[in-house]
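>>> Build me a model from this:
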Amino acid sequence: MSKIRTIERLQSLLDEELSWRIKEIATLKILVKRSDNIASSTAVRAAIPLLYGHWEGFIKSSATYYLQFINGQSLKYSDLTSCFVVFGVKKKLNDIEASMASETSIAAVEFLMNELNNTAKLKVDSAIRTEFNLSSKVFVNILKSIGFGVDRYEARFNLIDESLLKRRNYIAHGEYLDVEADGFRDLADEILCMLRWFKTDIENAASLGLFKKIA
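Got it, this is the predicted structure:
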């Protein structure tokens, strides 16, 4: 994946990524609102998996953009906070854990010690894992992996797990689920709120250089 070298480019990509999702979610809300009583349940059932797709898609895409931005700063591993160093040397860490051979462990440790003075090359393509099931637990792991706080999202963990993910899974597995149109619109607004928060978190972290280790 290409590097993102400027904050302006990062903001532009984030704006584009969120903009089209906002428009589509707004369209879903309109379709649900305009459906008659008979079709309302069907419209909501069709809309919830799409809403979930925007939740997972934006978190994954925007977090990946953030890592591409960090790659684009051409910093050394030793300049980065620990959570980002992991993205560059995770394979070697896994080698140490998986191998029983001292030779492999020693080689991996030497690599890690020497690599810290080299330019960071974060493995972006597979770094952000939503596991196709972006629950609050998975989301927290993503937040922590990129150095973000959890506190302001916590009040919406039940909404993520029960109102969005559980319903999406029911529908995806062909099970009947009756959701009112008003309930869907409220859910969509809450998800959009979290997507905006996440975007702001990324923009602030990039602008303030929160990915850099404090000297």
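
>>> Only C-alpha atoms from now on, for both contacts and neighbour counts.
Fine.

>>> Surely I128 is within a strand?
No. Looking at I128 with DSSP: H, G, I helix; E, B strand; the rest coil, it is coil, so not inside a strand.

>>> report the longest helix in this structure, please.
Assignment by DSSP state H gives helix 37-71 as the longest helix of the chain.

>>> In terms of secondary structure, what does that helix contact?
helix 7-34, helix 167-172, helix 181-208 (3 or more Cα pairs under 8 Å, 6 or more residues apart in numbering; DSSP states H and E).

>>> And this one, please, so the two structures can be compared:
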Amino acid sequence: MATDPTLLEQEIMSDISERRDLMFRLKALSPRYHFSPQDEALFLNYSIPIVYSIWEGFIQTSFQIYIRELNELNLKISDICYPILIYHIESEFPQFKQYPKKDKQNNKVIFFDKFGQFYQCNALRISSKVNTESNVGFNVLNRILTDFNLETILTHPEPNYSLQDDLDKFLLKIRNDVAHGQNSIVVHREDLDRAIKLVNRLMDLVFERIKTGFINKSYLR
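As a prediction, this is how the structure comes out:
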């Protein structure tokens, strides 16, 4: 049974290292290959969506690692804290958000049969469906942390700096504008540096919360 916190830490740290190496290589592309001004402008515009994809990929991977380690513990339903239990039920039983219509009786039977089996299981296999809403902004990030009963991240971790603005109004906004074909967007090299610095900081913050939650057993009721 893989319940050693160091195994969890090592795997997430390895993932962070790979993502940092990828961002370093991304940052070095233009200087290394001496892009023309036109090519550099094109590269910089599309570098921000790449950095965002690295960020969202980290959230998916790190929480899937965390869920896998929790499942290795063979926890009973009565052992698991309510936030994780609710997360699992809402992931596996979307009928709670959209109940089957009356004229679809068979759907109701399937739903209640599956729900009954859920409460009869000896050990709960927590769902690995991490809903990022394809936009891991500040509120979504803290919602995911709350789903797993982990400490949320402060909007203003230091005076005169808003982590929420840096994520939502900078990284996420540029990514969405570029993805939606906004040709007026101009990204500078300083913006790429800022995006990479932000993702590095966010990965550390999320990692610390997952590690602390696992060590302190915040997953228990």
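
>>> one step back: now the longest helix of the first structure: how far from the chain's centre is it?
Relative to the centre of its chain, helix 37-71 of the first structure is centred 11 Å away, using Cα atoms, centre = their mean, to the nearest Å.

>>> picking up where we left off before, let me have the helices and strands packed on helix 37-71 of the first structure in CSV, adding distance to F58 of the first structure and mean neighbour count as columns.
Below are these laid out as CSV (distance: least, Cα to Cα, whole Å; neighbours: other Cα atoms under 10 Å):
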stretch, distance to F58 of the first structure, mean neighbour count
helix 7-34, 7, 16
helix 167-172, 17, 18
helix 181-208, 7, 17
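
>>> Could you check how far K129 of the second structure is from L26 of the second structure?
K129 of the second structure is 29 Å from L26 of the second structure, where distance means Cα to Cα, to the nearest Å.

>>> V89 of the first structure versus the aligned residue in the first structure for L202 of the second structure, what's the distance?
Matched to the first structure by TM-score structural alignment, L202 of the second structure sits across from M194. Distance from M194 of the first structure to V89 of the first structure, counting by Cα to Cα: 30 Å.

>>> At the geometric centre of the second structure, which residue do we find?
A centroid search over the second structure (Cα atoms, centre = their mean) returns I59, at 2.5 Å, as the residue closest to the centre.

>>> To which residue of the first structure is it aligned?
Superposed on the first structure with TM-score structural alignment, I59 of the second structure falls opposite I59.

>>> quick one: contacts for its match?
Neighbouring residues of I59 of the first structure by Cα atoms under 8 Å, 6 or more residues apart in numbering: 195, 198.

>>> that older thread, now render the helices and strands packed on helix 37-71 of the first structure as JSON lines, adding distance to A108 of the first structure.
Shown next, in JSON lines, are those (distance: least, Cα to Cα, whole Å):
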{"stretch": "helix 7-34", "distance to A108 of the first structure": "34"}
{"stretch": "helix 167-172", "distance to A108 of the first structure": "41"}
{"stretch": "helix 181-208", "distance to A108 of the first structure": "31"}
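
>>> Figure out which of these is closest to V138 of the first structure.
helix 181-208 (14.6 Å; Cα to Cα).

>>> Alright, calling it a day.
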